[in-house]
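> Any chance you could fold what I've pasted below:
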Amino acid sequence: MPAPPGSAGSGGTVAQLSFDELGTPLREVTFVVLDLETTGGSSANHSITEIGAVKVRGGEVLGELATLVDPGTGVPPGVVALTGITTAMVTGAPRLAQVLPTLLEFMGGAVLVAHNAPFDAGFLRAACERHDRRWPRPPQLCTARLARAVLSRAEAPSVRLGALARLFGTATQPTHRALADARATVEVLHRLLERVGNLGVQSLEELLALARGASAHRPPEQVRRRRTLARDVPSAAGVYLFRGARDEVLYVGTSGDLRRRVRSYFTAAERRRRMRDMVSLAERVDTIVCAHALEAGVRELRLIAAHRPRYNRRSRNPGRAWWVVPTDEAFPRLSVVTTPRAPALGPFGSRRGATEAVETLLDALPLRSCTQRIPARSPAASPCVLHELGRCRAPCAGLQSVAEYAPGVHALQGLVAGADDAPLRRLADRVEALAARERFEAAAAGRDRLAALATALARAQQLAALAALPEVVGARPDGHGGWELAVVRHGRLAAADVARRGTPPMPVVESLRATARTILPADGPLAGASAEEVNLVRRWLTTGGTRLVHSEPSWAEPARGAAAWEGWARRARQAPLGSPSEITLG
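Modelled structure (predicted):
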């Protein structure tokens, strides 16, 4: 009789997989089953009126949380008819800003479960953004999707919560009230978990994969054979490196929980063929424990750039970026390069994006578009058709001097530096003029090109402003009463640490500054830093409630920079065609 998969047959050496080796055992997983009642179906336009949550692990209820929430508006009649929650009931209830910290703490470290989880998670994510709270991004399990993956349509024609509650005969029936619906969802979850064992699902990773629609089966033998590589991986935030037989780095990644993430590569949750091929070649997993997510992200970027792992898609061209710069000659023209020099506009992720920016700049600046090199004295070429069209003053034919050409170059320098946005305003005037003449398609094309240029300029100015600073120190709440700390020098992370809850943060900050890496600026618009790292650091410093502890000198961005155009650019790109009001800047 042949040995079952995963067991040692005659002459075999593969031991049977334990639940622990397959991933995070379901019996050890903490689930927070959530239900929200709201004033409507869109998190952008509606608010939460009631929260119900039940925490369970191993089939045991660990705690419950329930509260009405004052949405600050009246409850629509249709919602009142459905839920029974009236405006009078929520008036005087806690506001969401008061409830949210308690709910996030209740959810801490758990898997978020809901019937139609994207809906509930979307409302909570939007709430975190509005109230300056970091969304913890918990693993999400949708019981509706899980039910459809586990139950046949003959058994469950509908996977609505009420239909599943009747199918399973739950003790609590859903009533469109948050806690009752959460309790009913707990019972539905437990009944579904009873079914998944027959599908070979024993771990959280396999359960999540099943709910996402992946077929439930064990990973290939060559992958399972390497599951022991995850044995000594710590449960901490950081970076992991898969190494091959010659100690080469195959893949670099980051995670808030290294142990859980690395284990997932050896389970059915990992469905990517590329990653399974990588794991089958791996001989070792190295880890670097980091203070927080920013340090992990920066280390990942640097390791990918240093090792260029074959299984990291980003490693094909690590740090590769395109820039638009003026050439170094008497009559400069715009050139697309990969090694920038000031003034440089970028970085762009593709040559095409940089080329499109050049075309837009040439519409706004009196710079030549030809590629010939023109001497400062006695140019002898014949004017081209652009001169006849009035788009070039023909310095190639001696019809424009170096001094007469220089204002266009100065305008480019002022635009890139954020000293003058007049070229953007000229482009905007053209868009409005085209729209006024009802040339909507041409206006829309000009609008989109201007929006792309404004976005590129804003990003370039923001990154350059940070890279110019000798030192910036930021502190971000870690969600547990402590602070994540980072010292940034010339746009690069120089040191990182955490001041845990109860630890005075300023002594930690001063120690961190004293021991931080010395970083000397280099030439170029970003002082020698990679655009990816500066962008990652800037995003951390400007989001998630990060506080600026120290800046030398003060951190400032150009007063006439393109950042003021970013909001317009976002709105402009979303505007439909059809009328002047949809095209113009108003």
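
> alpha carbons only for contacts and neighbour counts from here, please
OK.

> how far away is Pro379 from Met278?
60 Å (Cα to Cα, to the nearest Å).

> So what's the residue count around Ala245?
Ala245 has 11 neighbours, counted by other Cα atoms under 10 Å.

> I meant His480, not that one.
Neighbours of His480 using other Cα under 10 Å come to 10.

> ok, it to Ile51 distance?
22 Å.

> How about Gln98?
From Gln98 to Ile51 the distance is 13 Å (Cα to Cα).

> For burial, what's the neighbour tally of Gly302?
No Gly there; residue 302 is Arg. 17.

> and it, what element?
helix 293-307 (DSSP states H and E).

> which outside residues touch that helix?
Applying Cα atoms under 8 Å, 6 or more residues apart in numbering, the contact partners of helix 293-307 are 237-239, 249, 252-256, 289-290, 312, 314-315, 318-319, 493, 496, 532-533, 536-537, 540.

> Nearest spatial neighbour of Leu192, chain-adjacent residues omitted?
Counting by Cα to Cα, 6 or more residues apart in numbering, the nearest residue to Leu192 once its immediate chain neighbours are dropped is Ala147, at 6.7 Å.

> Go ahead and confirm that neighbour touches His190.
No: Ala147 is beyond contact range of His190, at 11.2 Å (criterion: Cα atoms under 8 Å).

> more crowded one of those two?
For Ala147 versus His190, the count of surrounding residues by other Cα under 10 Å is larger for Ala147: 27 against 13.

> And the strands in the stretch 451-586 of the chain?
471-477, 483-489, 492-499, 547-552 (DSSP state E, counting those that start in this stretch).

> Alongside the first, I'd like the structure of this one:
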Amino acid sequence: MPTSPPVEPTRADLALPRPGQPVQLALDELGTPLSEVTFVVVDLETTGGTPQSSAITEIGAVKVRGGEVLGEFQTLVNPGGPIPAFISVLTGITTAMVVQAPRIEEVLPSFLEFARGAVLVAHNAPFDIGFLKAAAAQTHHPWPSPQVVDTVRLARAVVTRDEAPNHKLGTLAALFHATVAPDHRALSDARATVDVLHALLGRLAPLGVTHLEDLATATDPVPAEVRRKRHLADGLPDAPGVYMFRGPGDEVLYVGASTTSLRTRVRTYFTASEKRRRMAEMVRIAHAVTPVVCATPLEARVRELRLIAEHSPRYNRRSRSPERMPWVRLSAEPYPRLVIVRQVRADPPDGPPASHIGPFASRGAAQSAIDALHESFPIRQCARRLPVAPSPGASSCALAGMGRCGAPCVGGQSIADYLGVVAQVGSAMRGDPAPVVLAHATRIADLVDQERFEEAAVARDRLTGFLRGASRAQRLGPLARCPELVAARPRDVGGWEIVLVRHGRLAGATTTSRGADPWPAIRALQVTGEQVQPPVAPAPATHPEETDLVLAWLESPGVRLVSVAPDAAATVDEASTARGGGWASPVRGAQAFVDDPAAIARLLASLASGRGPDGRPEPAGDTDARPGGGMGVGATDAA
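Below is the predicted model:
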């Protein structure tokens, strides 16, 4: 058999590696091994949540390379003003501790020198780096723009929900058995973050993340099986609405909403912008997306809630069962007490109002609100029902001896006197929470002065739980009692977005085009809108989260009330004296303290100055309401 003459290898052939032959990579292909990278792990303590309104109070940093600690940096920082009490409760850093500390303009140059040439690492990096960049701008120091690694994002890539319920620093430190427990002090938290970083890098190494350059894309890969599902977004409408991902057996896996474009929103599930691990898992098993086009963005959000409640999709985490949300109620009995209930009931015809606050996200949150009221008023805490006349041989509990209960169980307090206390509790629940706020704010301030921060945190949480529950009931109640409300808002493209609300439930929505008369659409909406049965207020005739969405829309800029129907059963203090008739909220309600936490400090200051029991000027009336009816929505207004 003839053989071919040998072929001389070319220069290109000589350049190709033979099987099994080691390959020498170019320097730009090697990258920087993580073991040779210098990391500076930093943590800050601040007076608040945003650089625009808060300042740094402490900087802690640890410099590491190859698992070895090269140095540490720690200093308190004078923020230029007092540290709020609730921040002192959280961090243990008081105003007295930072009075003699250097200002940020003195501290920042030293930190920048300490971190020069290193990769910055932080847990929830946007927060810490945002404050450092703002401080650099404020003090006119150039920001070096170092590479930043966020351990929260790394944890989301390698720590599953089965291992840890969340990706907070304390949770991850416990999971990885960090040598230092985070305690909301900067250096301790930075040391704990070092251990978390090393544990995360150890998990990433088997996945091919071994060089610094790998970290840039470690948290952003889009799995091929997810990318292949992009066709599910094809053909979806470019309009607001609700989308449902469907899986095997046509099961609804996930329900979401888009206020602008269904097609654009669904496409994001197949890109690197989608960071949620459970969403990637959901997309892998989904085979179709069902759209539901809605007239307005508000209708889209509301339909999303209703479809979640209807289908209970396994990949949705929002509230699905409004009947499970607890309320706090004054019981209907001769000697009422505070109880947790699952359903709002009507007031008894022959007794005091059965005041409610809530609903709460959990029974624990409801119990915190009850504890706040018990700390503020001498209302009984025993669980048994008391007879009108004391039972022979009855004995009082320890609370009576401490002066925290009038002991009606043994005749120490008449029904009339006890109901006077109940009336004060009901007033704080339904209207002005100032007595509860004052009692707790005073106690928190005293505990902080004594550096009893854990007890102060308990008092703070109780007050917060009460204010949130009372605020929600005070906001939901008036709209739940309102038989019908029509409102309109100008659209960006002209015309009107019109909403019909009945007893807190969205009963209909529509839009009108530029230049069109809106009144025919309004009247048609009133005739064709959903008929809603009156609920027992303050519970609305729908999921409370739906009424929250409606309230947020009604309070948004540009909304005009077209008509508000008053409740025929409303009492004088509820609606009949309010401007507009059917939608009123307390001027001195809990929402003022929820919206403005500084109102608590002003309350204490005004009390100290002797201005009065609550330090606030008398309003013109007891209620405040948005004007209802006849707001003059015309065809030319949104033209």
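
> Mean neighbour count, the strands of the stretch 451-586 of structure 1: which tops it?
strand 483-489 (a mean of 26; mean count of other Cα atoms under 10 Å).

> Mean deviation, that one versus structure 2?
Compared with structure 2 after fitting, strand 483-489 of structure 1 deviates on average by 1.0 Å (mean Cα distance after the TM-score superposition for structure 1).

> Run through the neighbouring helices and strands of that strand.
Helices and strands touching strand 483-489 of structure 1, as assessed by 3 or more Cα pairs under 8 Å, 6 or more residues apart in numbering; DSSP states H and E, comprise strand 471-477, strand 492-499, helix 505-515.

> Grab the nearest non-local neighbour of the equivalent of Ala488 of structure 2 over in structure 1.
Superposed on structure 1 with TM-score structural alignment, Ala488 of structure 2 falls opposite Ala475. With Cα to Cα, 6+ apart as the measure, Leu485 is the residue that lies nearest to Ala475 of structure 1, at 4.6 Å, once sequence neighbours are left out.

> contacting residues for the alignment partner in structure 2 of that neighbour?
Alignment note (TM-score structural alignment): Leu485 of structure 1 maps to Ile498 of structure 2. By Cα under 8 Å, 6+ apart, the residues touching Ile498 of structure 2 are 486-489, 509-512, 522.

> which part of structure 2 lines up with stretch 64-73 of structure 1?
So stretch 64-73 of structure 1 sits over no part of structure 2, by TM-score structural alignment.

> and the residue sitting furthest away from the middle of structure 1, what element?
Computed with Cα atoms, centre = their mean, the maximum C-alpha offset from the centroid of structure 1 is found at Ser378, amounting to 54.5 Å. Using DSSP H and E, Ser378 of structure 1 is not contained in any helix or strand.

> any idea how far Gln138 of structure 2 is from Pro109 of structure 2?
Distance from Pro109 of structure 2 to Gln138 of structure 2, by Cα to Cα: 12 Å.

> out of everything not next to it in sequence, what's closest to Leu187 of structure 2?
Here the residue nearest Leu187 of structure 2, using Cα to Cα, 6+ apart, is Gly60, at 4.1 Å.

> coming back round to it: so Gln98 and Ile51 of structure 1 - more neighbours on which side?
Comparing Gln98 of structure 1 with Ile51 by neighbour count (other Cα under 10 Å), the higher total belongs to Ile51, at 23 against 12.

> elements contacting the host helix or strand of that one?
Applying DSSP H and E as the criterion places Ile51 of structure 1 in strand 48-57. Judged by 3+ Cα pairs under 8 Å, 6+ apart, the packing partners of strand 48-57 of structure 1 are strand 30-38, strand 60-68, helix 178-196.

> in the longest helix along structure 2, what's buried?
Assignment by DSSP state H gives helix 453-481 as the longest helix of structure 2. Buried residues in helix 453-481 of structure 2, counting neighbours by 16 or more other Cα atoms under 10 Å, are found at 453, 456-457, 459-481.

> for it, packing partners?
Under the contact rule (3+ Cα pairs under 8 Å, 6+ apart), helix 453-481 of structure 2 is packed against helix 85-91, strand 356-357, helix 363-376, helix 415-430, helix 434-449, helix 544-554, strand 584-586, helix 591-595.

> As JSON lines, the ones you listed with mean neighbour count would be great.
Shown next, in JSON lines, are these (neighbours: other Cα atoms under 10 Å):
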{"stretch": "helix 85-91", "mean neighbour count": "19"}
{"stretch": "strand 356-357", "mean neighbour count": "30"}
{"stretch": "helix 363-376", "mean neighbour count": "21"}
{"stretch": "helix 415-430", "mean neighbour count": "19"}
{"stretch": "helix 434-449", "mean neighbour count": "19"}
{"stretch": "helix 544-554", "mean neighbour count": "19"}
{"stretch": "strand 584-586", "mean neighbour count": "24"}
{"stretch": "helix 591-595", "mean neighbour count": "17"}
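
> Please produce TSV containing the ones you listed, extended by distance to Arg342 of structure 2.
Below are these laid out as TSV (distance: least, Cα to Cα, whole Å):
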stretch	distance to Arg342 of structure 2
helix 85-91	31
strand 356-357	11
helix 363-376	10
helix 415-430	17
helix 434-449	24
helix 544-554	13
strand 584-586	24
helix 591-595	23
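
> So what does Arg166 of structure 1 match up with in structure 2?
Counting by TM-score structural alignment, Arg166 of structure 1 has no partner.

> which secondary structure elements does the helix or strand where Arg166 of structure 1 lies contact?
Using DSSP H and E, Arg166 of structure 1 falls within helix 161-168. The helices and strands touching helix 161-168 of structure 1, judged by 3+ Cα pairs under 8 Å, 6+ apart, are helix 178-196.
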